[in-house]
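>>> Prediction below, plus the sequence it came from.
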Amino acid sequence: MSCPICTKVADQKYRPFCSRRCADVDLARWLNGSYAVPSSDPEDIERAAEETAQQAPKLH
């Protein structure tokens, strides 16, 4: 089995990763939303648009 981050051979201690570093890289990707699953639900799209509008800087 190869590491999903760097493709080196996986270490049994960190399986499926080869090292602690690759495990941490994967965790960081989960925490910052890189692995988010896109939604086609209209309510999710509307909610995302509202959140984006609220976060946009307002010009005075």
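Nice, thanks for sending it over. Numbers count the residues shown, from 1 in each chain.

>>> going forward, measure contacts and count neighbours with C-alpha atoms only.
Noted.

>>> Residue 20 is in contact with residue 10, isn't it?
No - using CA atoms under 8 Å, residue 20 makes no contact with residue 10, being 10.8 Å away.

>>> Compare those two (neighbour count), which wins?
The neighbour comparison of residue 20 against residue 10 (other CA atoms under 10 Å) goes to residue 10, with 17 against 13.

>>> Contact partners for the more buried one?
1-3, 16-19 (CA atoms under 8 Å, 6 or more residues apart in numbering).

>>> at 10 Å instead, please
1-4, 16-19 (CA atoms under 10 Å, 6 or more residues apart in numbering).

>>> what about versus this one:
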Amino acid sequence: MVSKVKCHTCSTMVVWDSSSPFRPFCTERCKLIDLGDWAAENHRIADNPVIDSALSEAYLAELEQEMIKQDNSFFKE
């Protein structure tokens, strides 16, 4: 069975195999249009949620204590 997907740019159906060198895009042009959209930040991967600063400080203090226990010279005077 031949698998087909829609081109992410123009929605043309593309055969998903080695005969389609630009898959999942139908042409190099569509691939470059999509790349340009990423470069212009029109597409984004969602950021991490806002970090609670109090929790972050507690975590950093915990890491610092762990490093001191490991006799790390970074924290010695």
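Done, it's in. Computed from a predicted model, the values in this text were never measured in an experiment.

>>> Tell me which two of the contacts of residue 10 of the first structure sit farthest apart.
1 and 19 (13.2 Å; CA to CA).

>>> Which neighbours do these two have in common?
8-12.

>>> Out of the residues you listed, which end up buried?
Buried subset of these (neighbour count, 16 or more other CA atoms under 10 Å): residue 10.

>>> okay if I get the shared contacts of residue 1 and residue 19 of the first structure as a markdown table plus distance to residue 32 of the first structure and secondary structure?
Shown next, in a markdown table, are these (distance: CA to CA, whole Å; DSSP: H, G, I helix; E, B strand; the rest coil):
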| residue | distance to residue 32 of the first structure | secondary structure |
| --- | --- | --- |
| 8 | 24 | coil |
| 9 | 26 | strand |
| 10 | 24 | coil |
| 11 | 25 | coil |
| 12 | 26 | helix |
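
>>> Any chance of a markdown table for the shared contacts of residue 1 and residue 19 of the first structure, columns distance to residue 39 of the first structure?
Compiled in a markdown table, these are given as follows (distance: CA to CA, whole Å):
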| residue | distance to residue 39 of the first structure |
| --- | --- |
| 8 | 33 |
| 9 | 34 |
| 10 | 32 |
| 11 | 34 |
| 12 | 35 |
